[in-house]
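1. A structural model of the following input is requested.
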Amino acid sequence: MDLLANLVLGFEAALTLQNLGYATLGVVLGTAIGVLPGLGPVPTIAMLLPLTYALPPESAVIMLAGIFYGSQYGGSTTSILVNIPGESSSVVTCLDGHKMARNGQAGLALATAALSSFFAGCVATVLLAAFAPTLASVAFKFGPAEYFSLMVLGLLGAVALAHGSVLHAICMILFGILLGLVGTDITSGGQRFTMGFSELFDGIEFVALAMGLFGLAEVISNAGRQDDRQLVTKKLSGLWPSRADLRRMTAPAVRGTALGSLLGLLPGGGATLSSFAAYALEKKVSKRPRDFGTGVLEGVAAPEAANNAAAQTSFIPMLTLGMPSNAVMALMIGALMLHNIQPGPQVITNNPQLFWGLVASMWIGNVILVVLNLPMIFVWVKMLSIPYRYLFPSIILISCVGVFSVTNDVFGVFLMAAFGAIGYILLRLDCEVAPMLLGFVLGQSLEAYFRRAMLISDGSLWVFVERPLSAAMLILAATIVMTFFIPTLTRKRTEVFREAE
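-> Okay, the predicted model is just below:
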């Protein structure tokens, strides 16, 4: 009965004219940036963070969430029609989706992607509604030692699942943690790493860092890209699958949803990892594995279901534990903190309208996506002709205005520019910046919980192993570290991410 009452509360919040409008805006914008290669949910959400400052918290979170899971829908369009993934989670869809389009089945491939994503999104939302409150009640029993161990586990998990070198990922996380320590010391009140700038006394502005690392760095790295996108077909037909096609896609969509829902919970996991894992699983269980890559429907249904399910279940650890499982969730934490809302178990009890309104909006958003996506497919196809040279100046302008509106100071714009240059250099050095953002978001909390645990235990480090839950998480973290030194697993990890690139 409590769940039903909470869902009623959520739908009352989500179905207000304002929130319904922002949910629609979010999913439409998410589809659009998913369609346009070179953009993605991370830089888009980073750019829109300042604009959400003027919105009610519920509307802001509903819109940003819509952008995230909406981009998973849109990314499949370019993968299928142009063989260019609009979003990293849609890389696998190119393998069979584009082949289907070349075989005259573009409409069927697009419908398969949309319906599989819709099914996965609905199931993942049910899981969010059912399990998030339970996990939040468990989190209330966490002390400083448990939270510290959980964050260590999360950061090491992000290292294991980050692209590229493990050493690079560890360095990025440590760099992010150091950036999070800039400002006033939480205990002594002294200044740390501010270099005499009074603007840094309160720490580095999250919006400036996020927009620089993801918005400006993305613009710089893509500025020289050639506009050589060519559609495989300009006429689309068969946008509704037959009964036989529906039967064929059902089992792969169910398996992809289950796997994506699980991987979305993992630190460092998310839509991209889930889509690759679902494709690999589907190939293993198939009676015709050699057909994969030649244009089979199952190769589209499974990864598209997985990436959408992962996008929505990744909200569970972020909302209940305050643990971002990927870069987008780190940005969502930033959005909540702009509204003075601390992510964690207290979100459900202190802000029930926000939490349950978000859950309800995901159902509504998935319905809007499937209703809009297929009829508007010709609009999304037309968007593929927009040259990059028209997009990037507007992104820079929005970024500068957005940062200035939050900081009300030119220093924030210069800070964003500096992080844009740093982000570009890191991309050129094959260093993924997402672990750095996770380290920055968790850095202050990591320090705070460590200090609290030390105060409680009179300076004894044994507090982290004396408490069973904390010890279990540290053992799991140590196990993850040990896997870094197993050659077979290291090679396999490298092969997986090389295929993703």
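2. from here on, just use CA atoms for contacts and neighbour counts.
-> Noted.
3. residue ranges of the strands in the protein, please?
-> 183-184, 191-192 (DSSP state E).
4. which helices and strands sit right next to the last one?
-> If I follow you right, that is strand 191-192. When contacts are defined as 3 or more Cα pairs under 8 Å, 6 or more residues apart in numbering; DSSP states H and E, strand 191-192 packs onto strand 183-184.
5. list the contacts of the strand it packs on.
-> Gly190, Gln191, Arg192, Phe193, Thr194, Leu200, Phe201, Asp202, Gly203, Ile204 (Cα atoms under 8 Å, 6 or more residues apart in numbering).
6. now the residue nearest to the spatial centre of the chain: closest residue in space that isn't a chain neighbour?
-> With distances taken as Cα atoms, centre = their mean, Val328 lies nearest the centre of the chain, 3.5 Å away. For Val328, ignoring the flanking residues on the chain, the nearest one in space by Cα to Cα, 6 or more residues apart in numbering is Val42 at 5.6 Å.
7. this one next, for a side-by-side:
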Amino acid sequence: MFDQLLHALPVVFHPANFAAMVGGTALGIAIGALPGLSATMGIAVLIPLTFGLDPLVGLGMMAGIYNGAMYGGAIPAVLLRIPGTPASIVTTFDGYPMAQRGEAGRALQIAVVSSAIGGMVSAIVLMTLAPPLARVTLAFGPAEYFWVGVFGLSAIAVFVGKNPIKGIISGCIGLLIGCVGIDTITGAQRFTFGNVNLFDGFNIVVLLTGLYAVPPALAMAEEAVKTGISRAKLKVKSEHGMFDDWRRLWKVWARSSFIGVLVGLLPGAGGNIAAFLSYNETKRASPDPDAFGHGAPEGVAAGECGNNADNSAALVPALTLGVPGSAVAAVILGGLLIHGLRPGPALFRDHPDIVYGFMIQMFFTSLLLILIGGVIGTRVFIHVLRLPRVLLVPLIAGLTAVGVYSINNSMFDLYMMLGFGLLGYAMERLDFPLAPAVLGLILGPMAEENMRLALLISQNDWLVFVTRPISLGIAALTVLVLAFPIVRDSIAKRRTAHAAAS
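-> Next up, the predicted model:
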């Protein structure tokens, strides 16, 4: 593993790859700083534009946008009490009170250092866990991969969003979309209606761009916010050095990094859950818990470190099993697939420079946050908030249209992107999570193909899915995941009934 990492280092720091990481990090901070935009949307817009680039150049930009956007959300959270990304909600609890008493600069410095530390710890975990886990998957056969697909769909559907039923419906929409095209086992056409454009199914990039890039643009057009933030509200001064608080915060960083990594490894959890858990544990362990919510630096450090420690950890199951741990990881998985890179042991065996190089890029772009976000960029990137959000609508629309059209030079892809965009907008308005639909398209065909292969090999013996220990273990985990909402609701009802009786 270490030999592969050392071999990938010079490839990563090739001028083109280095420029991609720097540019991606800067762009990610700007995206995160704009409320309504997210790392998921930024990467979804970027993927079509990287289609003709070297895979590491595209992945370097994705890594930079991912880490940069997770920190960038702290800028409006501290200055305006507006979370730039969902994961930065926790940062508003103490970051904004610090800004109100004249410590906005200190709060942003703590946020950028905490984000960088969480991201680097998470990248180290990715480098450490992914290669051995990929070797374990060599023992997987069609039955095991079938259960991996079902487990990933179940976990994302149940844990993403507030309503598990809506999550399952969203996953079923993705499964239906994944059925379109020529059957890989029999060669029969399914749901193509004689249209040659559908013989290969729906392009994953078209789906990702439509679901994640178009709805935010439509929402901003609907709001029609024509004014930006005034210069007076965006002043940042700090009398503290960037690392002056490290003695006070190192325990917070250690605890939050550990929590963020654990949450990232769980499919469907996400950075916002990691941030809340880190904040709650830091508050519980603090000698002065009453200070939280009134401008405690530990609160800012916990939230930002926790949500960034989720980043690379969510890629561990994505790179090894094809089960992304978050919505952003699902989009990055789509980026890998369009470059012909399939997750699993073959990825580590056939493309070591790319996969290990991507891990290094995740680490290095986290480190770049300190330079770009802390030393140089915060004073620059806060002025992104002065841009009227309605002006972003034609920019996003133009980039997505050019990127999607350039894949196949097909107007059909543009129509499909618009259709998926309207579908995503309707789903968001109805509070249906989008990630299960994406996972349905990615994991559904994989689960179906491996199920049918397992049945062919076993001559239609359905016991093949529960006879091997690995299959049985993943099946048991899937049952536990599906039963979790029922058990949780049952416990909640009993507590409510008990409280009413007493």
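8. please state their TM-score.
-> TM-score of the superposed chains, computed with TM-score structural alignment, normalised by the length of structure 1, equals 0.94; 489 aligned residues with a Cα RMSD of 1.7 Å.
9. coming back round to it: deepest of the strands of structure 1, which one?
-> Among those, ranked by average contacts under mean count of other Cα atoms under 10 Å, first place goes to strand 183-184 (a mean of 20).
10. how far is it from where the chain is centred?
-> 29 Å (Cα atoms, centre = their mean, to the nearest Å).
11. and if you look at stretch 276-293 of structure 2?
-> For stretch 276-293 of structure 2, the distance to the chain centre is 26 Å (Cα atoms, centre = their mean).
12. got the buried residues for it?
-> Under the neighbour-count criterion of 16 or more other Cα atoms under 10 Å, stretch 276-293 of structure 2 has Phe276, Leu277, Ser278, Tyr279, Asn280, Thr282, Lys283, Phe292, Gly293 buried.
13. do I have it right that the second one meets Phe258?
-> So the one you mean is Leu277 of structure 2. No: judged on Cα atoms under 8 Å, Leu277 of structure 2 makes no contact with Phe258 at a distance of 10.8 Å.
14. what sits closest to the equivalent of Tyr356 of structure 2 over in structure 1 if chain neighbours are left out?
-> Using TM-score structural alignment as the criterion, Tyr356 of structure 2 maps onto Trp356 of structure 1. Nearest residue to Trp356 of structure 1 in three dimensions, chain neighbours excluded: Gly10, at 4.2 Å (Cα to Cα, 6+ apart).
15. residue in structure 2 paired with that neighbour?
-> By TM-score structural alignment, Gly10 of structure 1 lines up with Ala8.
16. hmm, its match is touching Gln361, no?
-> No: in this structure, Ala8 of structure 2 is not within contact of Gln361 by Cα under 8 Å, at 10.2 Å.
17. for the two, indicate the residue with more neighbours.
-> Taking other Cα atoms under 10 Å, Ala8 of structure 2 and Gln361 do not tie; Gln361 has more neighbours (28 against 20).
18. so what's that one up against?
-> Val12, Met21, Gly60, Ala63, Gly64.
19. the fourth one -> structure 1?
-> Under the alignment (TM-score structural alignment), Ala63 of structure 2 pairs with Ala65 of structure 1.
20. what's the closest non-adjacent residue to that match?
-> Gly26 (7.2 Å).
21. what's that neighbour aligned with over in structure 2?
-> Using TM-score structural alignment, Gly26 of structure 1 pairs with Gly24 in structure 2.
22. ok so, going back, now the residue nearest to the centre of structure 1: how far from Ala5 of structure 1?
-> Look at Val328 of structure 1 and Ala5 of structure 1: by Cα to Cα, to the nearest Å, they are 30 Å apart.
23. let me know whether Met323 of structure 1 touches Gly154 as I believe.
-> Yes: at 7.3 Å, Met323 of structure 1 and Gly154 qualify as touching, with contact defined as Cα under 8 Å.
24. which residues do these two both contact?
-> With Cα under 8 Å, 6+ apart as the test, Met323 of structure 1 and Gly154 both reach Pro267.
25. more crowded one of the two?
-> Met323 (28 against 24).
26. identify the residue nearest the more buried one in space, chain neighbours excluded?
-> In space, Met323 of structure 1 is closest to Pro317, 5.4 Å off (Cα to Cα, 6+ apart).
27. likewise for Val232 of structure 1?
-> Leu81 (5.6 Å).
28. repeat for Val219 of structure 1
-> Here the residue nearest Val219 of structure 1, using Cα to Cα, 6+ apart, is Phe392, at 6.0 Å.
29. surely Ala63 of structure 2 is in contact with Ile360?
-> No: if you go by Cα under 8 Å, Ala63 of structure 2 and Ile360 don't touch, sitting 9.7 Å apart.
30. what about those two, which has more around it?
-> Neighbour totals were compared for Ala63 of structure 2 and Ile360, and Ala63 leads with 32 against 25 (other Cα under 10 Å).
31. coming back round to it: show me the contacts for the match of Gly26 of structure 1.
-> Gly24 of structure 2 neighbours (Cα under 8 Å, 6+ apart): Gly60, Met61, Met62, Ala63, Gly64, Ile65, Gly68.
32. before we move on, what about Val196 of structure 2?
-> No residues are in contact with Val196 of structure 2 under the rule Cα under 8 Å, 6+ apart.
33. what of Thr92 of structure 2?
-> Thr92 of structure 2 sits next to Ala74, Ala77, Val78, Arg81, Ile82, Pro83 when contact means Cα under 8 Å, 6+ apart.
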